[in-house]
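K.L.:
One predicted model, sequence on top.
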Amino acid sequence: MSARDEILARIRAARPTGSVPVPRDYETDPPAGDLIELLVDRLVDYRATVRRCAPDELAGALAGLLDGVPEVAVPSGLPGGWLAAYPGRVRRDGDPDPLAVTELDAPGLAVVSGCAVAVAQTGTLILDAGPEQGRRLLTLVPDHHVCVVRAEQIVAGVPQALRRLADPTRPLTMIAGPSATSDIELNRVEGVHGPRRLDVLLVG
């Protein structure tokens, strides 16, 4: 018997033949304190810009964040009222055709989206390709992403977030600050795998 065969034989012998119970008693109690403040603290630590506004101030707050941005791309299901105060050009993905990568990568273009749920403990925004979020491509290619998060979408931890998703099998994008990477000398570079700038607008 070769070494390879011996290793594989041991793996097969160790493999359970019946079902294996998996513990599901995850921590469900929310952390002490305000979930919104915890989320803000995490996002700012990840170098995202965070602003807060009341629901009736959403359009004006978005227009302020997009000041100087000539055009924005938005998912097909983004509420029209969100950008009612924005004077620039709004390009709706899929109206009539999906925006091409070259269009999404155009200088000066920003993307505005909602999110499915936000995790306070990890500072993570989860997008599940819903109507207010659109295709993954839409929020990964442009250099500037503005994400709207409603207060009721914020949960304490990942288990609670997964239970909030309408369909966990849909493609998920998990965002924790601007896209960044570090080399072996810990030199941080932003914008390598996604938007270089992330603005989060907390509503509520």
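P.N.:
Nice, thanks for sending it over.
K.L.:
can we go C-alpha only for contacts and neighbour counts from here?
P.N.:
Noted.
K.L.:
For stretch 105-125, buried residues please.
P.N.:
109-125 (16 or more other C-alpha atoms under 10 Å).
K.L.:
Show me the residues you listed that map onto strands.
P.N.:
Among those, the ones falling in strands (DSSP state E) are 109-113, 117-119, 124-125.
K.L.:
And the furthest pair within these?
P.N.:
The distance between the two most remote of those (C-alpha to C-alpha) is 27.3 Å, for L109 and V119.
K.L.:
Pull the contacting residues for the closest residue to C53 other than its chain neighbours.
P.N.:
Residue nearest to C53 in three dimensions, not counting chain neighbours: V203, with 5.1 Å by C-alpha to C-alpha, 6 or more residues apart in numbering. For V203, the contacting residues are 52-55, 58, 148-151, by C-alpha atoms under 8 Å, 6 or more residues apart in numbering.
K.L.:
Separate out the buried members of the residues you listed.
P.N.:
Burial by neighbour count, 16+ other C-alpha under 10 Å: within these this picks out 52-53, 58, 148-151.
K.L.:
let's bring in a second model and compare:
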Amino acid sequence: MTTSSSRQAILDRIRAATLSDSNSRADVPRNYIHHGALDAAGCLHLMTERLREYGADVVESSFADLPAVIVRQLQSNGRRGFVAPPSLPAEWLVAAVVWEIDSNLSNEEIEHCDGVVTAASAGVADSGTIVLHHGASEGRRVITLLPDFHLCILRASQIVETLPEYFARFPQPPRLATYISGPSATADIEMTRIKGVHGPRFLSVIIVHDEI
């Protein structure tokens, strides 16, 4: 059998298996939990608890106090220069720090900044996960990976309890989404926890209470 025919045989088998799998999906039992039992306050409490367990810094704010809280979080460790997505709300671009608006900044320019500030698309309380869909107020994925510090602003109304509830809210999420559960860290090598391997070492989250 030639290399070309061997390759075709493998592809044919994959195609046949895939078609067979798609036809049987309707018969797969889906007995997992689809909806959590917590109310909005419970989801907020659990989200905060999980994030802090991971080592993230979490504060709450009203919309009116948000600019002042942003200043406090950005200046807490002497940081001065930050990357911002192109459509970050103007009132979040506080004058107390220096901003670099991402209009295709180079990797070197991004790494030169002390951190990044973004919005978010959702939060999953059960796992303490923040979801970025990388829209105009969340920015390109690269700006949330290279800086050492990430300040993420999450609305309380964006928090759901379980992952199935997130997918119910976003039945067709974008092909590129980032799921953040705490600061970047790994313990793959000799069980020693190393921070910042594949993203920011420091994560700060402001949870904003929606105005009624």
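P.N.:
Done, it's in. As the structure is a prediction and not an experimental result, all values here were calculated from the model.
K.L.:
What segments of structure 1 are strands?
P.N.:
With strands called from DSSP E, structure 1 shows them at 49-53, 71-74, 89-92, 109-113, 117-119, 124-127, 144-150, 154-155, 173-175, 180-182, 188-190, 197-203.
K.L.:
The fifth one vs structure 2, average offset?
P.N.:
Spelled out, it's strand 117-119 of structure 1. Compared with structure 2 after fitting, strand 117-119 of structure 1 deviates on average by 0.3 Å (mean C-alpha distance after the TM-score superposition for structure 1).
K.L.:
how about that strand, which residues of structure 2 does it hit?
P.N.:
Taken onto structure 2 by TM-score structural alignment, strand 117-119 of structure 1 occupies residues 122-124 there.
K.L.:
ok, now the last one?
P.N.:
With TM-score structural alignment applied, strand 197-203 of structure 1 matches the range 202-208 in structure 2.
K.L.:
Give the aligned equivalent of L66 of structure 2 in structure 1.
P.N.:
By TM-score structural alignment, L66 of structure 2 lines up with L58.
K.L.:
That match contacts A84, doesn't it?
P.N.:
No. In this structure L58 of structure 1 lies outside contact range of A84 using C-alpha atoms under 8 Å: 9.4 Å.
K.L.:
what residue of structure 1 matches up with P89 of structure 2?
P.N.:
The equivalent of P89 of structure 2 in structure 1 is P79 (alignment by TM-score structural alignment).
K.L.:
So for its match, what's the nearest residue that isn't a sequence neighbour?
P.N.:
E132 (7.5 Å).
K.L.:
what's the counterpart of the one you found in structure 2?
P.N.:
Using TM-score structural alignment as the criterion, E132 of structure 1 maps onto S137 of structure 2.
K.L.:
Tell me who's in contact with that match.
P.N.:
Contacts here follow C-alpha under 8 Å, 6+ apart; on that basis S137 of structure 2 touches 85-89, 118-120.
K.L.:
7 Å instead, please
P.N.:
85-88, 118-119 (C-alpha atoms under 7 Å, 6 or more residues apart in numbering).
K.L.:
so how far is E190 of structure 2 from it?
P.N.:
Computed as C-alpha to C-alpha, to the nearest Å, the S137 of structure 2 to E190 of structure 2 distance reads 38 Å.
K.L.:
and if you look at G139 of structure 2?
P.N.:
35 Å.
K.L.:
and the two? which has more neighbours close in?
P.N.:
G139 (26 against 6; other C-alpha atoms under 10 Å).
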